[in-house]
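Q: Any chance you could fold what I've pasted below:
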Amino acid sequence: MEPYLPSNWNTSALHGAAPAACALLLFALPALVAVSVCLWHLYYRCASLQRQLVQSEERLSLGFEGSNAGLCDWDIAGRKMYFSPWIHRQLGYAPGAFARSPRVFFDYIHRDDRRAARRALCRHLKADETHTHEFRLRAHDGDYRWVRVRAQVVRRPDGKAIRMVGSLIDVTDRKLAEDKLIEEKELAEITLASIADAVITTDNHGRITYCNRITEQLLEMPRKALMMQSCDAMCRIYADRPNEALPDLMRPITWLDDAGGADRNLTLFRPDGTRVPVHKSVAPIAMPGGKTIGAVIVLRDVSEARRHAEQLSYQATHDELTGILNRREYERRLTELLDSENRLSKVNKEGRGYAVMYLDLDRFKIINDTCGHAAGDALIRQVATELKSRLRDGDLVGRLGGDEFGIVLPRCGEADACRIAEQLLDTVMNIQFSWCQRQFTIGVSIGVVTSDAGMSTLKEVMNAADSACYMAKEKGRNRVHLFRRDDEDLSVRQTEMEWVSHIKTALKQDRFCLHTQVVKPLHAGIDPSGRHQEVLLRMVDEQGKLVPPSVFIPAAERFDLMPQIDRWVIRHSFKALAELPPEDQPNTLAINLSGASIGDERLLNLIIEQQQETGLALSRICFEITETAAIANLPRAVAFINRLRELGCRFALDDFGVGMSSLNYLKNLPVDYVKIDGSFIREIVDNPIDRAVVESINQIAHAMGKRTIAEYVENEAIIASLKAIGVDFAQGYGIEKPKPFFDAGCTCGVVEQPGGRKAA
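A: Next up, the predicted model:
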């Protein structure tokens, strides 16, 4: 079959060219095969290189992404930029949507970082080192991420930069951590700078790695001079040991050996040798694994606190007015001395001996009352100064009361103690005290007790010295009295002091009771009711036995306890009288008052208070005061009596006749009754002088409009004599023995002895 040929083809020509074409084909076929093979090899090589390039890019990309970094490439000549997919993902942009040119890229940089980034880039393009810079890039959500760019410039042989290739790392977390760390550091710096303590950190070798401003002030050195210096070189810390000499006073403190501990009473030595009291605390600086890398030392300047503590200690042990020991510290130190002496005696060793003095100023009250308390204080200070100046080193002087002083002389025998006491006596006597252009002299009574007396307790020694001082006053004042156990006067004094303790206890425990004794009219019509009674006081001892007033009243009078007793008697007398049935109540109840209560405003208020509480008419109350108490301060007694008489009370003058000027004083005292002293009544039957005295007193009292009462009436003969004389009332065992005043604290009977004393 013939092939189809176009109609315009010349088949003859075709047949003529066929051999030539076949020859050419045969000649070119090997070359074509060779070219095809080369092309195939070239294609395969290109495909292999392409695969290798892709793999390389994948490895590079994975490597960057694995290190939390992305690839960036800047074609400087073409003004194009390439950022790897990791960067797009990290910033939240779609692939290829992030900056493609430098101009756009800089728009993504935070405006606060933009200028610095441009400068850093320009600086890098002119140099050969690696470009490193950190700045913030805007993410797709509008937030900014901190990135760190590290890139290298590619240059042509002539040095012109044509490309920059590098990595971009997201360092946001690190920057936030750094910012937080910086913030915490600044906060710590501010805190450490603001606290009042010196804070030092050291390494394990004790070298200073940090110190705050207070440390500079405490050590008086700048921080630069302290850094990396040894703590021991900059300052030394010593522990104080009180009561030791200076060479043995200090003990070095190792900085790190006591880490975790705190010490008080420490002294810091500055490099210049000056001292500062400090409180130190040390704590180790440990890593999370427990390894110690240093220590934190806190030093507090306690100069002011220590001065304050020393001041408080001084105030607690010294008298504020005089600066000498107060009573508490004086007794504490005396107790230590006595304990030491007792310990020596227990091991059969002879003690070193001591003497104790009790000093009471004479005529001090006159100056204090005349010139005022300021003058009294000035005098006390002057006396204290003079006493201190005359004592030996180691002797103690203390202020025991208002104008009372105590002195302790260690290692002192009896002869030396008496000699020193006489010197102190002369010293006080020679004091010339001036106040408001007036001159005063004073004296002092001194009681001395030595270790020879065999006292072993503070109470025994103080009581003995006080008793000896009292005896010095009793014997005329302004003298020295040495305590001896066989001294009869001191024995009486000791007994009275013991009773003082019993009286105070009885008052506290309400161990007093009241008795009453009838005061009987001797003539018809004087007291129709016949109910006139006197209150008598008794004390109940620890065994429940009654103690008559003659035993305890002298001690109460001597030691100013009578006002307390008077108030007890008044309260219980009013109460008992109010609680008696009307038919048993006396018309007149006589209550004794001591001289110490005359003029006492508190007693007046108590009487008014008791009247208001009980509702008793004060006209039924008759107060008895002794003649001696009345004439001791006559104007005061008259004013006191008149005030109570205005309230309705009556008064009796007790023990009348014992004074030398009784009759002279009687006309000035507004009393209702005169009680003739029992010393004139006992012998009135057989002694004409006593009878004459009673007759005179009775006549004068009646002339003044006063009733008379005879005390200590013990038999019918005395009663008959008194009736004959015309005495109005009689009281005593011959009339009726005392009996308990029921509901007044005592319901038991008592065997009264004739002549027993009444409540004063």
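Q: going forward, measure contacts and count neighbours with C-alpha atoms only.
A: Noted.
Q: hey, where'd the helices end up in the stretch 451-600 of the chain?
A: For the stretch 451-600 of the chain, helices defined by DSSP state H, counting those that start in this stretch occupy the ranges 458-474, 488-509, 549-558, 562-579.
Q: and the longest one, what does it pack onto?
A: Contacting helix 488-509 under the criterion 3 or more C-alpha pairs under 8 Å, 6 or more residues apart in numbering; DSSP states H and E are the following elements: helix 458-474, helix 549-558.
Q: What are the buried residues along the first one?
A: Put plainly, it is helix 458-474. 458, 461-473 (16 or more other C-alpha atoms under 10 Å).
Q: Show residues contacting stretch 700-719.
A: 519, 522, 667, 671-678, 681-682, 684-685, 698, 722, 727-735, 754-755 (C-alpha atoms under 8 Å, 6 or more residues apart in numbering).
Q: ok, of the buried residues of helix 458-474, which one's closest to residue 102?
A: residue 458 (101.1 Å; C-alpha to C-alpha).
Q: any idea how far that closest one lies from residue 417?
A: 18 Å (C-alpha to C-alpha, to the nearest Å).
Q: got it, and residue 556?
A: 32 Å.
Q: One more: residue 542?
A: From residue 542 to residue 417 the distance is 40 Å (C-alpha to C-alpha).
Q: and these two? which has more neighbours close in?
A: Between residue 542 and residue 417, residue 417 has the larger neighbour count (other C-alpha atoms under 10 Å), namely 23 against 11.
Q: these two touch, right, the more buried one and residue 391?
A: No - between residue 417 and residue 391 there is no contact under C-alpha atoms under 8 Å: 11.2 Å.
Q: In strands only, show me the contacts of stretch 700-719.
A: 673, 674, 675, 676, 729, 730 (DSSP state E).
Q: to compare against the first, here's another:
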Amino acid sequence: MTSRVYLAVLVYVAWVVAYLGYDYGKERDLLYQKIDNSLVTSALAVPLILPDNIHRQEMRKGDLPSDIDIANTYKLSDYVRNTDVIYIYSLIRQDSKLYFTSSSATDEEISAGEDLYNYFDPYTDANPAITDVFATKEKKFLEISDQWGKFRSVFIPQTSADGTPYIAAADIEISHIEQMVRNQLLNELGLATVFMLFLIPVMMTFSSAQRRWARDLETRVGERTQELHANEKRLSSILEHSPVGIFHYDKYSALTMVNHRMVEIIGAPEQVLVGFNMLDNLVNADLLQALNDSLTGELGYFEGPYTSVTGKRDMYLIAEFVPLKDSNGEINGGVAVFNDATEQVNANNSLKKLSMAVEQSPNVVVITDVDGNIEYVNTKFTITTGYIADEVLGQNPRLFNSGETAPEVYKDLWQTLLSGQEWRGVLHNKKKSGELYWAEEVISPITNAQGEITHFIAQQEDITEVRRISDEISFQMTHDALTGLLNRRQFEKELVRIVDHARKHQSHHVLCFIDIDQFKIINDTCGHMAGDEMLRQVSNLVRDKIRSRDILARPGGDEFLILFENSSLAQAERAIQVVIHHLNQFRFQWQERNFPVEISAGLTVIDRDTSTATEAMKEVDTACYTAKDAGRNRIHIYSEDDELQLTHKGYIQWANEIHAALDEDRFCLFAQQIKPLQADQKPSYEVLIRLTDNQNNLIPPGAFLPAAERYNLASQIDRWVISHTLQWMADNLGGLDHIDSISINLSGQSLGDEALLGFIIRSIEHGQVPTAMIKFEITETAAIANLKDAQIFIRMLQNLGCQFALDDFGSGLSSFAYLKNLPVDLLKIDGMFVRDILTDPIDEAMVRSINEIGHIMKMKTIAEFVETEEIQQRLIELGVDYAQGYAISHPEPIDNILQPVKAC
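A: Below you'll find the model as predicted:
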């Protein structure tokens, strides 16, 4: 049996080692695969982040302005900041030498003020294998060492618009990879340790018990054998009254004698047991083996669960079979000792579980005597306090008193415990190092059978980090992370309090709403880091110019709210004028540039006539945007009779109507045909949107889209249109054979909405609509205003097979200058040129020029506002590819392009 156990242990250990080795190798391969994927993703981001024309023929040092070079460095650095990658950069080869054309920098390099100029710096100690990438034109992973350190790097060949080859690259530090590998190895070793530690107590228990049982059995058998020969009568009496079951069996394994305890253990009478043949009737294989061992002259031993075949009793049995020999040395039977150890085993198991639970408890456990002197501490105690057991045994727990807990707490603690009750509370304790920590304590008295308190047991949990996190969460829930000001949620609570106070006590207060004018210019030209820094500086300036009791908040974006508590309107207006005056003198500086800062502010009174906090917010919002519409950098005080505010209220009403329509799905789709003019092709359709009011009247987009743009709801409408259009196309694919494509309009707000872009990509990839049938339209003004976002947006969806049309082309002042930077497929000529093409030669020249330039750039052209057959004929003569307008078709419910008119 022993050899089997050790063999099982050996197999167990071998299996653990083999499995962990296999798992470690697999996890290491996955780790390197993840690292390489991260390198490739980061390297491929370099061309998207850098200006399109940075790589070109005949590049030379100095032909790129230093401010653009540094701006490129900051953009690349912003990208890698939240990744494992340390550097991304681009390389070019000239005269068999490698030169940097861009590179990111670490936060340490930026903070240290190191030279951040990278353009055309020579890569003097480059690995020769990098040059091979230009020759093979294949991606290559290398582990390199240069003046910046040791890295695992990827080098990906790229080609610029004019055919100039260059390399996009990314580095991860070898030390970072090694740390990740070490962490993985430590995890595996930790897992192996857990498995092995599980085995140790089993082996120790088994080996100790085996030796003890063997020694005890030999002693008992020797003593009983001597007693048997000395005094058979005395032995018989001892056997009969023995606390263990004893029986004799002959060489055929038949029972010849059983004692009283044996009868009790088996649960069958003596007359049934005597004559019972064990070899013929026992079914337990291990018990039979122990019996056979004794019949061959060896000591037989059995321990484990057993069910008697006669009395049908279940027990935990310890059995010893001792062989007996005659005078010739032949085995003539044996004596067996049976002991029912069920209660003992159960008690030991419970005690072991309790001991293990206490020792391995995730909480500190301390046991003291009735005087409070420490008698036991578990392992977690040492981890938490730094004291080992020998340093505190016999000591009083006041050793941990930091002096920060009020004496009343300890008084209540002892009064509770000495009354026999459990005490719960939080103490501010001190570690061995002197560091303070918060401990949540549960202390209970332990009593004896007479109800007397003999000990106290304390369970303690270190909640220092929990309290810190709780405090942080509480602060974050009520404050803006960027400026440290109150956030919208907490400010609205304060506003509700003030409004209630004004109504109950006739007090007078003023609410102010501030919006920074032209804030988007900072973000677009200098990046979001600059925008965030400007918001922090402006918030500090405003906070310095108002009273300490005034409540300042940043609800989001470039907006601030001020609650002038117990203030007159004139006082509040003067305070905001002071803020505007100092802001006019203030210049926000970022790198080598500086910007003026101007604000628009709205004020409204809070007094007993103010109905609700929500109404006050609406009023001050209206006043602020009235100031902005009136020319910016000014203050406007809310008045119910103000015409400008009435217009803005109309926007607010439409914004509320749009929210309700989105929630209640009260938009519907229309479509207008786009007709081919130069060839026999299938027509296309442009999707248009209508809003259905509560009386089922159709509202044209011109009524509600301006409000959607003002209140940043346009992208939500775009999402609704995209979702419903793609679903409609999927549901009606069989009826779209006569249609070339469906065009969907996108607002300017959507071009910078990464979440919407991801939604479109997922919808297309998981949908059933062929991407060749999907077109998107963006207006020229929106594309130019969001040029970088528009380029990324267009390229991502073109990679899926979608097409793009540039709407209202020609309406901008620099239309042709920007056209080469917008990779669109179609140009929609602005209808203001098409409408008078027959009577105004300038309009005709514009249409001709746009059409010709579009064709030169491999783009198709679409003329809008084609309202007569004569205009259509002239467009055919000019070579325009498509026409759209009332002469072709009027907008109609989208289902009409498949079948007769249906309800919207």
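Q: what about residue 684 of the first structure, how many residues close to it?
A: Neighbours of residue 684 of the first structure using other C-alpha under 10 Å come to 21.
Q: Hmm, I typed the wrong one, I wanted residue 430 of the second structure.
A: 20.
Q: Likewise for the one 10 residues further on?
A: Other residues within reach of residue 440 of the second structure by the criterion other C-alpha under 10 Å amount to 16.
Q: Helix, strand, or coil at it?
A: Secondary structure assignment for residue 440 of the second structure (DSSP: H, G, I helix; E, B strand; the rest coil): strand.
Q: Now do the contacts for it.
A: Contacts of residue 440 of the second structure (C-alpha under 8 Å, 6+ apart): 424, 425, 426, 427, 460, 461, 462, 463.
Q: What is the burial count for residue 45 of the second structure?
A: By other C-alpha under 10 Å, neighbour count at residue 45 of the second structure equals 19.
Q: what do you get for residue 625 of the first structure?
A: For residue 625 of the first structure, using other C-alpha under 10 Å, the count is 26.
Q: Next: the one 4 residues further on.
A: Counted by other C-alpha under 10 Å, the residues lying close to residue 629 of the first structure total 18.
Q: Tell me the residue in the second structure aligned with it.
A: Residue pairing (TM-score structural alignment): residue 629 of the first structure is matched to residue 782 of the second structure.
Q: Enumerate every residue touching that match.
A: Contacts of residue 782 of the second structure (C-alpha under 8 Å, 6+ apart): 747, 748.
Q: separation between it and residue 293 of the second structure?
A: 95 Å.
Q: Over to residue 684 of the second structure?
A: 94 Å.
Q: Looking at those two, which is more packed in?
A: Neighbour tally, residue 684 of the second structure and residue 293, criterion other C-alpha under 10 Å: the higher count belongs to residue 684, 22 against 17.
Q: what's the matching residue for residue 424 of the first structure over in the second structure?
A: Using TM-score structural alignment, residue 424 of the first structure pairs with residue 579 in the second structure.
Q: Buried ones in whichever strand or helix holds that match, by neighbour count?
A: Assessed by DSSP states H and E, residue 579 of the second structure sits inside helix 569-585. Of all the residues in helix 569-585 of the second structure, those buried under the rule 16+ other C-alpha under 10 Å are 569, 572, 573, 575, 576, 577, 579, 580, 582, 583.
Q: Among those, which one sits closest to residue 801 of the second structure?
A: Nearest member of the buried residues of helix 569-585 of the second structure to residue 801 of the second structure, counting by C-alpha to C-alpha, is residue 583, at 49.2 Å.
Q: Just to check, the closest one is in contact with residue 597?
A: Yes - Residue 583 of the second structure is within contact range of residue 597, at 5.9 Å (criterion: C-alpha under 8 Å).
Q: Give me whichever of the helices of the stretch 451-600 of the first structure is most buried.
A: Comparing the helices of the stretch 451-600 of the first structure on average neighbours per residue, with mean count of other C-alpha atoms under 10 Å, the densest one is helix 458-474 at a mean of 21.
Q: corresponding residues in the second structure for that helix?
A: By TM-score structural alignment, helix 458-474 of the first structure lines up with residues 613-629 in the second structure.
Q: which residues does residue 385 of the first structure contact?
A: residue 322.
Q: quick check, it in a helix?
A: Yes - counting by three-state DSSP, residue 385 of the first structure is part of a helix.
Q: before we move on, the earlier item: output the contacting helices and strands for the helix holding residue 579 of the second structure.
A: So helix 569-585 of the second structure, by 3+ C-alpha pairs under 8 Å, 6+ apart, packs with strand 509-516, helix 528-545, strand 599-606, strand 635-637.
Q: Pick the most deeply packed of those.
A: Note that of those, strand 599-606 is the most buried (mean count of other C-alpha under 10 Å), with a mean of 27.
Q: By how much does that strand deviate from the first structure on average?
A: Here strand 599-606 of the second structure, set against the first structure after superposition, deviates by a mean of 2.1 Å using mean C-alpha distance after the TM-score superposition for the first structure.
Q: quick one: that strand to chain centroid distance?
A: From the chain centre to the centre of strand 599-606 of the second structure is a distance of 39 Å (C-alpha atoms, centre = their mean, to the nearest Å).
Q: one step back: nearest to residue 481 of the first structure, out of the helices of the stretch 451-600 of the first structure?
A: That would be helix 458-474 among those, by C-alpha to C-alpha, at 5.3 Å.
Q: I'd like to check the angle between the closest one and strand 354-362, please.
A: With axes from the mean of the first three to the mean of the last three C-alpha atoms, to 10 degrees applied, the angle from helix 458-474 of the first structure to strand 354-362 works out at 40 degrees.
Q: Of all the helix elements in the first structure, which one is longest?
A: Scanning the first structure for the longest helix, with DSSP state H as the assignment, gives helix 11-66.
Q: what range in the second structure does that one sit on?
A: So helix 11-66 of the first structure sits over no part of the second structure, by TM-score structural alignment.
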